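Peer 1: What shape does this take:
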Amino acid sequence: MVSIDGLTALWDRLLDAQPDPPPLLVVLTALVALVVVATRLPWQIARNAVTIAHEGGHALAALLTGRRLHGIRLHSDTSGLTLSAGRPTGPGMILTLLAGYLAPPLVGLAGAWLLAGNRITLLLWVAVALLLAMLVMVRNAFGVLSLVVTGGVVLVVSWYATPQVQAAFAWTGVWFLLLGGVRPVVELQRLRSRGRMPASDADQLAGITPFPAFFWVAVFALANLAVLGTGALLLAGPILTEAGITG
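Peer 2: Coordinates of the predicted model:
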């Protein structure tokens, strides 16, 4: 059995704030994330994390709006599918469709908020908990493998890595989600212009609202850029403090 002292120590470890990271770490992790998002092969590999957040956003919105969630599928080509049942129109369906492209940067923003308070361990454990919660909704083998591997990496870093490694990992991951929310919207519009995504989230939204698909693509883009800017300000806290701009 786990002792009271052990649980207290575990709780303290979870909630304790780590020291401020050096400003150079904030800058370097942002550059690493930007390179991953901007270059082809690293993006193809890391994009799976964006897909996990995208499909998780659809799933959470479906549950919160009272729709019946049938499952999530994650594919090796970094595409995904979330199936839910309910009214084919109305606010619930609109919010469910909206949530996909908005979810990755919003998850990144939540992570930036935790990092602004130096809650690195809490951030990593919350990420593991969310991945485990999503695991029960996945309905294909690659999806299970993807979530288990991703969650396993985060858990190992949170439990065994040094505070410096944890900080670098957490800041890189949050920067990646913030920046990585923009590129899929650009790819979406590029594929739509070529007629290769006739059933995209934007096109489905166009089918159940008075607004055209391009309007919804613009909503995705503007919202994600706004979230990126807000998250960047939160993550830049150590730099601003070093420069004497904040207290």
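Peer 1: only C-alpha atoms for contact and neighbour calcs from this point on.
Peer 2: Fine.
Peer 1: quick one: the strands in this structure?
Peer 2: Ranges of strands within the chain are 68-74, 80-85, based on DSSP state E.
Peer 1: can I get those strands in CSV with mean neighbour count and distance to residue 25?
Peer 2: Compiled in CSV, the strands of the chain are given as follows (neighbours: other C-alpha atoms under 10 Å; distance: least, C-alpha to C-alpha, whole Å):
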stretch, mean neighbour count, distance to residue 25
strand 68-74, 19, 32
strand 80-85, 17, 33
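Peer 1: Turn those strands into CSV, including distance to residue 125.
Peer 2: Output for the strands of the chain, formatted as CSV (distance: least, C-alpha to C-alpha, whole Å):
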stretch, distance to residue 125
strand 68-74, 22
strand 80-85, 24
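Peer 1: who wins for proximity to residue 145 among the ones you listed?
Peer 2: Evaluated over the strands of the chain, closeness to residue 145 peaks at strand 68-74, with 9.5 Å, by C-alpha to C-alpha.
Peer 1: show me what contacts the residue nearest the centre of the chain?
Peer 2: Relative to the mean C-alpha position of the chain, the nearest C-alpha, by C-alpha atoms, centre = their mean, is the one of residue 104, at 3.3 Å. By C-alpha atoms under 8 Å, 6 or more residues apart in numbering, the contact list for residue 104 reads 50, 53-54, 57, 177-178, 180-181.
Peer 1: Second input sequence below; structure requested for side-by-side comparison:
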Amino acid sequence: MLIYLMLAVVVTFTPLLRTVFGTFNTLVHETGHAIVTLLTSGKVYSVSLFSNLEGVAITGYRSWFSGLIIFYSGYTFSTLMAIASFHFIYLENSMMLFYLLVSFALVNLLLWVRNPYGIFWLLLFLLFAFVLELQGLNQIREMFIMLIASILLIQSITTAFTVFILSVMKSKQAGDATELAKLTSIPAFIWGMVFFGQSVLGAYYVFDNYF
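Peer 2: Now for the predicted structure:
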């Protein structure tokens, strides 16, 4: 797993690889927003996935509290998903992660994602997953799952760190932290610190329990 984590770090800082593989974390992040929106009786209008690893979930929420947990859910869901990924691997049930990601991709493609890059990336991933299943390439699939789990962990930290820096330097351009600041009057940098702090705690939990 340490080798896969090192590969995930290389992927994170290599432009083309980051675009292809980092979008998994964007998919998880935006799906987190969408799931919480539906759980709070809101409406998901669209989801966009972009090649620069940014994403946008356009949602409608019914109350102040539902808006609060919807905006909070993205980075939190990414951290929880990273933990869950290693939990599945630890239990020798890594296929659960594979099918979960395929389900996220399929639902987003059918219901929400309409921007060109998002559609192309989702189709590419689903085609790749279909070929792995059809050809019974179990070893390659297992290696792929291990790499994606590592990328989700690394990206959960790096993206949270990025939004923390933005919340300090450009508080009006810090995405979810900015929206939470508008809702709560708590400064964006506090929310940025919360996102980054919980991602580090998530990584610590993974290393402490699964390595």
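Peer 1: tm score of chain vs chain?
Peer 2: Laid over one another, the chains give 0.87 as their TM-score (TM-score structural alignment, normalised by the length of the second structure), with 210 aligned residues with a C-alpha RMSD of 2.2 Å.
Peer 1: circling back to that earlier point, the residue nearest to the centre of the first structure -> the second structure?
Peer 2: When the structures are aligned by TM-score structural alignment, the residue of the second structure matched to residue 104 of the first structure is residue 78.
Peer 1: How many neighbouring residues does the alignment partner in the second structure of residue 185 of the first structure have?
Peer 2: Under the alignment (TM-score structural alignment), residue 185 of the first structure pairs with residue 160 of the second structure. Residue crowding around residue 160 of the second structure was assessed by other C-alpha atoms under 10 Å; the count is 24.
Peer 1: For residue 35 of the second structure, see how far away the residue lying closest to residue 160 of the second structure once chain neighbours are set aside is.
Peer 2: In space, and not counting its chain neighbours, residue 160 of the second structure is closest to residue 196: 4.7 Å by C-alpha to C-alpha, 6 or more residues apart in numbering. Here the distance between residue 196 of the second structure and residue 35 of the second structure works out to 22 Å (C-alpha to C-alpha, to the nearest Å).
Peer 1: Those two: which has the busier surroundings?
Peer 2: Using other C-alpha under 10 Å as the criterion, residue 196 of the second structure and residue 35 rank with residue 196 on top: 25 against 17.
Peer 1: Verify the contact between the more buried one and residue 166 for me.
Peer 2: No - Residue 196 of the second structure is not in contact with residue 166 according to C-alpha atoms under 8 Å; the separation is 11.7 Å.
Peer 1: sorry, back to before: isn't the match of residue 185 of the first structure right up against residue 75?
Peer 2: Yes - in this structure residue 160 of the second structure lies within contact range of residue 75 using C-alpha under 8 Å: 6.8 Å.
Peer 1: Quickly list what's touching both of these two.
Peer 2: When contacts are counted by C-alpha under 8 Å, 6+ apart, residue 160 of the second structure and residue 75 have residue 195 as shared neighbours.
Peer 1: and residue 2 of the second structure, what is it in contact with?
Peer 2: With C-alpha under 8 Å, 6+ apart as the criterion, no residue contacts residue 2 of the second structure.
Peer 1: how about it, what's its partner in the first structure?
Peer 2: Following TM-score structural alignment, the counterpart assigned to residue 2 of the second structure within the first structure is residue 27.
Peer 1: Against residue 53 of the first structure, how distant is that match?
Peer 2: Distance check for residue 27 of the first structure against residue 53 of the first structure: by C-alpha to C-alpha, it reads 24 Å.
Peer 1: repeat for residue 134 of the first structure
Peer 2: When distance is defined by C-alpha to C-alpha, residue 134 of the first structure is 10 Å away from residue 53 of the first structure.
Peer 1: just residue 102 of the first structure next, same as before
Peer 2: Distance of residue 102 of the first structure to residue 53 of the first structure, computed by C-alpha to C-alpha: 9 Å.
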